[in-house]
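Novice: Please work out how this folds:
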Amino acid sequence: MTSLLRSPAISLMRRRCWMLALLPLLIALIFLFAASDPAPMVSRDETISPTSIAEARRLLVSNDPRRLRRGDERTVVIPSALIDTAINHFASRSLGGRGTFVLSDDTAEIQLTIRAPGIPGPRYCNLRAVFQEAEGEPHIVAASMGSLPIPSALAEWLIASAISIAGFSEEWKIARQAIRRLAFEPARDSVELTYVWEPHLLDRARSMAFTPQDLVHMHAAQKALAGLLDHYAARARVPLSQILAPLLAPASDQTLSANRAALLVLASYLAEKNLAMLLPEAKGWPRARRVKLTLLGREDSAQHFGISAALAAWAGEPAANAIGVYKEIDDSRGGSGFSFADLAADRAGTRFGELVVDDYPRLYKVLRGSVTDADLLPSLAGLPEYLSEAEFKRRFSDLNIYAQQTDEIERRLAMLPLYR
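Specialist: This is a model prediction of the structure:
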């Protein structure tokens, strides 16, 4: 009799406990809905321009950390368009959203748009933060999420907390200590950054880019590549397909980290760069014998394919495409000339790198079969090559004519079963 009387009370208590447990989630969803908007504040694609690649390269060359000593003070002028591209690339790759950077008199504004999770219908989290220039790091003077203002102190605390949760608090601390001055220059459409070089910054950057597991996989990939090429005579011509398949497909359950590591090791080899320049740990790793890897009989096609595949796997398709076009523009100004054949190899490599990231099970089945170079890259016949800058401008300054060539490349790629 007593148990029958208690049963409804227990059930009621359990329901109340469930309601209390779900209350924070319900409040969060209500807040998220109230702070979200039906339209995105930032609406753009992921495209990276070749100009941004050129600017980034110029900054890296002029601030090569290998030529800096501890305590060196440097001032660098960064175009706002490059910062804008970097923020949008980060938002696209890390947050699945879009971002932008806007300069005004003595402030700079970062805007981010992210699709609101868990809310029916198209709803967007539109975030904005306004920074004011100052000695040292800039400070937030205004922030908002949708129509809801966020106190500056709370916004800075949220950013610091997010960095700490992501495991980058030490790197953030070192970077903040290195910054001496940040000035916004709207007249020059740039940001002027004065910093003091600290070698730990480079070590921390490596630790952010490569996890300990990545290093293990790169070591294994380097050993595998050395073992594969040891069977060939020095300087022998070897089809890339004969190396790519066994290097990339030793197991059906190979992890993304292992696949990306294999592509990076291969790209370093194709570019004839010592991996130890990027990773000091690689100094004692096995050295692969130098052979001539080719794709459809061409060494340059193998290089373009392999390097673009690694870029796509590590940095994404927009970065790989932009770097490929930038390289051809640069070649037209004094190198081997602009080549649509090279662009085709770039695009094939980019598509291959995307498969490694997005659809490895299907790629694994292909690689375990009888793979030839023709499965990786379509025919290059008829694609214009060796164009000087003047000749390129004369023939392809009309964007429609240029698009006809790039469309033809995409059509040929679509004919290959691997890229359908």
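
Novice: CA atoms for contacts and neighbours, from now on please.
Specialist: OK.

Novice: roughly how far apart are the residue nearest the centre of the chain and Glu46?
Specialist: With distances taken as CA atoms, centre = their mean, Ala315 lies nearest the centre of the chain, 2.4 Å away. Distance, Ala315 to Glu46, using CA to CA, to the nearest Å: 12 Å.

Novice: and if you look at Leu202?
Specialist: Spatial separation of Leu202 from Glu46 under the definition CA to CA is 27 Å.

Novice: More neighbours: which of the two?
Specialist: A direct count of neighbours by other CA atoms under 10 Å for Leu202 and Glu46 places Glu46 higher, at 19 against 14.

Novice: and this one, so I can compare the two:
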Amino acid sequence: MLTVLVVAIFDTQPSVESLAPFDTAEIREIEQIIADNSPAYGQQSESDLSLDSDSLNLLTNFALQQIQTLKGSAIRFTIDEDTANTRLAIPQSLGPVDFYLNIRARFAQQDGRAQLQSLHFGQLPVPLIVQRSVEKLAGFRLQAASPASQELASLRTNIKDYQLRNDRLYLKVQWEPETLEQIRTYSQQMLVPPEGQQRIVEYVRQINLITSSLEGQRRISLVTLLPELFAFAAQRSHDDAAQENRALLQAMSLFVTDTPLTQALSSSVSVETPTLPAIRTSLYRREDLSQHFINSAAMAASTNPDVAEVLANSKEVYDARLRSGFSFSDLAANLAGVRLGEIAVHNQDSALWLQSYMQTLTEESQLLPRPRTDADGLSESDFAESFIDRNSPVYQQRLQEIETMIDALPLYQEAPERQPQE
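Specialist: Prediction:
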């Protein structure tokens, strides 16, 4: 009976072929979709999101590739009028044998919204009552997990309506102030396992210890903190320096954004949580550059450099439209932070090298080239007038100049070569 069930569920071939790596144009499109559908800054607003099959496939496949346990999976949506069919192929292995869990789902417009009509695991149909039970259990477990998971669940509930019509999926989203920033923060924190959370607590304590000697100072340079923190990480890096670096950057991300430590801890972590000190950090006397740099480093170390860049760049596009304006200075801090995050966790040698280098920091220019401010605070129309769009040669030239300046810094130039990890 078990053999029959396995044969019915698993296949030797995927129902959807894996996609090629995302090219620059596709990454830009993902960033634009996120920015186009983000809320007006500081306002509660309702947004109507409309996706055709191509956009939906682009977003969902990009998301799949950032989840370690789903690497190599592929999903394909086809929308026909008010019906959508979905195929998901998840690779599995048992010793030398490779096989696939192929999932099929059908959605249709019913009672005023898109609803799941059928679900198959391989050739095995899933009864409707089981489908509903799985949906409820998944929602309950998400909300009962860590505070970060609960916040992500609350963001999910902001989707007020799903509809299928005219070959498109329509979503009505209730955005709250700072939703985009929340997504960046919680997507990073969601991936912190319990042992990593214990490490974060230790680094928050160390931040408190270092800053306790700085009474009366309201703002400090990152260079004041990072050497001592990385020296602390080096003392603890007996087996896994990358894990220590990741926890350090995650703790710093909480610190620079003034986010309570409890936001990163699950209920399984029972410790006395220290309060983060009320001191601001800066790079070149700018708090925003410090936040961009550390947040991007923490995101790259926690998830994937592609995710870090997409979310950071999406925010720049969003700022150009609705907030403070597009900033090449912010973009430079994002890019440098992503590079630091990559080096921090690539492998043991790279992580140990970074710990040693960071203890020698004396100047902010070792982390980030002094930013040019001639193209900061650009509105969307000003940006278009000067740079056309983010695929234009003039924009790509400016971006290349920034990347060249970052690459020239010893921190990024001399780091051990980043080879793919086995």
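
Novice: next helix or strand past the longest helix belonging to structure 1?
Specialist: Counting residues, the longest helix in structure 1 under DSSP state H turns out to be helix 2-35. Where DSSP states H and E defines the elements, the next helix or strand beyond helix 2-35 of structure 1 is helix 50-62.

Novice: tilt between the next helix or strand after that following helix and helix 50-62?
Specialist: Per DSSP H and E, helix 50-62 of structure 1 leads on to strand 73-79 as the next helix or strand towards the C-terminus. Strand 73-79 of structure 1 runs at 170 degrees relative to helix 50-62, counting by axes from the mean of the first three to the mean of the last three CA atoms, to 10 degrees.

Novice: Mind listing what's buried along the lengthiest strand in structure 2?
Specialist: In terms of residue count, the longest strand belonging to structure 2 (DSSP state E) is strand 97-110. Buried residues in strand 97-110 of structure 2, counted by 16 or more other CA atoms under 10 Å: Phe99, Tyr100, Leu101, Asn102, Ile103, Arg104, Ala105, Arg106, Phe107, Ala108, Gln109.

Novice: Summarise which helices and strands it is packed against.
Specialist: With contacts taken as 3 or more CA pairs under 8 Å, 6 or more residues apart in numbering; DSSP states H and E, strand 97-110 of structure 2 sits against strand 10-11, strand 83-94, strand 113-121, strand 159-165.

Novice: buried residues in stretch 32-40 of structure 1?
Specialist: Residues of stretch 32-40 of structure 1 classed as buried: Leu32, Phe33, Ala35, Ser36, Asp37, Pro40 (neighbour count, 16+ other CA under 10 Å).

Novice: you'd agree the fifth one is up against Asn126?
Specialist: Read that as Asp37 of structure 1. Yes. Counting by CA atoms under 8 Å, Asn126 is a contact partner of Asp37 of structure 1 at 7.0 Å.

Novice: Ile210 of structure 2 - how many residues pack around it?
Specialist: When neighbours are counted by other CA under 10 Å, Ile210 of structure 2 registers 14.

Novice: That one -> structure 1?
Specialist: The alignment partner of Ile210 of structure 2 in structure 1, by TM-score structural alignment, is Leu228.

Novice: Am I right that that match falls within a strand?
Specialist: No. Counting by DSSP: H, G, I helix; E, B strand; the rest coil, Leu228 of structure 1 is not found in a strand; it is helix.
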